Structures are given as structure tokens and as C-alpha cells.
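J.: Provided below for reference: sequence and predicted model.
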Amino acid sequence: MPVTTAAMASDQRPWGSFTVLEENRGYKIKRIEVKPGHRLSLQMHHHRSEHWIVVSGTAKVICGDQEMLLSSNQSTYVPPCTAHRLENPGVLPLVLIEVQNGEYLGEDDIVRFQDDYARTPDPEDFPSA
């Protein structure tokens, strides 16, 4: 029988927070909340793809050379090895569900190209959950 995460602890970040809702071999599901006016780093992952589904608020998404605005019940796909960024241009919190798929889903599979909070790929930046 597969084992999934039992505890749903939130991890705080300068841009907001994320909560791992479920994790199993080959996939991870997160609830992500981005504060108004904040954005995640411009980044990519070698080992996973991501699907983002907006629950509430407005998401400004950069994926490769495309830029788009998504609102409630809209979604997008981020392929592996593709530079991407998530931003909340609105005045209300942005809430979305992220579904990660891949052979390796560790938080240390983040290559940051630009970060508003001067974070680097230091192992202490990445939770082990």
C-alpha cells in the first residue's frame, strides 16, 4: 500500500507559503499562497514538471517565452527544464494547487535565475519534507 504524507505543515517563504497536501512516488500536491505584489524566483527544475491550477486570485505566469494571466479555475503546465515564474499582481492573496510529476521531487531541484529575496541554492533553503 502506498504511503502518503500525513502531516500538512506549512512552510513560510518571503513571498507567502506552501503546504504539501499529498506526496507519493512520482507526484506531489501542494497548496501555494502568494502574497499580493510578491513573486517566486525565476527558476527551473531538471526532474519534474508542474501543473498550476488557480483556486482564487490572479496569477501572472512566465513559462519559457510566454507570459499569461490566469484567474480562478484556469491552469497551466510547466514542462521540466523550462524557466518559469509565478507572481501575484493583485491585491488579494493568490491561492493555487500545484501538482508536481517526476522521478525526483526534492526542493533542492531548483535552479534559480533571478530572485527578489537574494536566495541562492543553499541546502538550508530547502525543507526536507
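T.: Yep, that arrived. On a predicted model such as this, the values are computed, not experimentally measured, just so you know. Numbering: from 1, shown residues only.
J.: hey, let's count contacts and neighbours off CA atoms from now on
T.: Fine.
J.: I figured P79 was touching E50, is that so?
T.: Yes: P79 lies in contact with E50 (Cα atoms under 8 Å); the separation is 6.7 Å.
J.: what about the residue lying closest to P123 once chain neighbours are set aside, distance to T120?
T.: Nearest residue to P123 in three dimensions, chain neighbours excluded: D108, at 6.8 Å (Cα to Cα, 6 or more residues apart in numbering). Separation of D108 from T120 (Cα to Cα, to the nearest Å) stands at 11 Å.
J.: Use this one as the comparison:
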Amino acid sequence: MTPRRRSIPFEPRPWGGFSTLEEGPGYKVKRLVVEPGQRFSLQKHRHRAEHWVVVAGSPRVLINGRARRLKPRDSVTVPRGAWHRAENPGRVPVVIIEVQHGSYLGEDDIVRRQDDYGRTGTAPVSRRRK
């Protein structure tokens, strides 16, 4: 039997975008795409940690001031509260599977230190945490 593919919405961002593949209590799984020459903001999260697995491309990642270049099948953990970013210096899209885990996983749990697209500061609150 061939698995059925379901349509998964893609959330565009200036650097590429993401799809949420699955989520449940305390976790969320995303597929991130970083386009060539792009990077997302230098950011941290107050309520979650992330684990990234590279599936395509060769991103440069920065975590708490430490830079390293990753290749497909490499993985890295971003601790809660760590300043981090991923950038794509290559010619093909970078694809990362991101597993988030924490007490709150909303898109508004982002504090930006630096952003190429003018989005510095805290992300607007879209829903209140209870």
C-alpha cells in the first residue's frame, strides 16, 4: 500500500519558510527551508529548546556565539534561552527538521537580537499564555 500524502501548509518567511509536520503536548516538529543567501534572525526562545537535523544543504549555524558548518545527517541541539541562527551560504535550499520541546511552543516565543528584515525585538503576541 502506498502512503497517502496530505497537503501540509507552508508558512512563508523572508528567509524561506516552514511547515508544521506534527505537534502534541510539549512538542512540535517542523520542516524549515532556508533559501540560498538567506538566514533567519539571531534569536532565542524563553520556553522551548530545539533539536535540528539537516536533511539537505550545508547550513552555517550559530549557537551562543559558536559557529559551525553542518552537512546532511548532522544534528545540533539549541538549548532554551540560547542565542541562535541558521544561514544558508550555499546555492541550494537548506532543509532542516526541527523538533521543539518545552512548556510553550507558540510562534510568539521569539526574542530577536539581530534581523536582516527589520524584525528585531520580541515577536508580537498572537495568543496569551495561561
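T.: Nice, thanks for sending it over. Just so we're clear, the structure is a prediction, and the values are computed from it rather than from any experiment.
J.: part of a strand, is the residue nearest to P123 of the first structure?
T.: No: secondary structure of D108 of the first structure (DSSP: H, G, I helix; E, B strand; the rest coil): coil, not part of a strand.
J.: Next, the contact list for it, please.
T.: The contact partners of D108 of the first structure, by Cα atoms under 8 Å, 6 or more residues apart in numbering, come to 121, 123, 126.
J.: for Q43 of the first structure, same thing?
T.: 83-85, 110-114.
J.: Not counting its neighbours along the chain, what's nearest it?
T.: Closest to Q43 of the first structure by Cα to Cα, 6+ apart is R112, at 4.4 Å.
J.: Need the counterpart of that neighbour in the second structure.
T.: Here R112 of the first structure is matched to R112 in the second structure, going by TM-score structural alignment.
J.: Can you report how many residues lie near that match?
T.: By the measure other Cα atoms under 10 Å, the count of residues near R112 of the second structure is 20.
J.: Is it in contact with T120, as I believe?
T.: Yes: taking Cα under 8 Å as the definition, R112 of the second structure is a contact partner of T120 at 4.9 Å.
J.: hey, what's in contact with both of these two?
T.: Going by Cα under 8 Å, 6+ apart, residues that sit against R112 of the second structure and also against T120 are S41.
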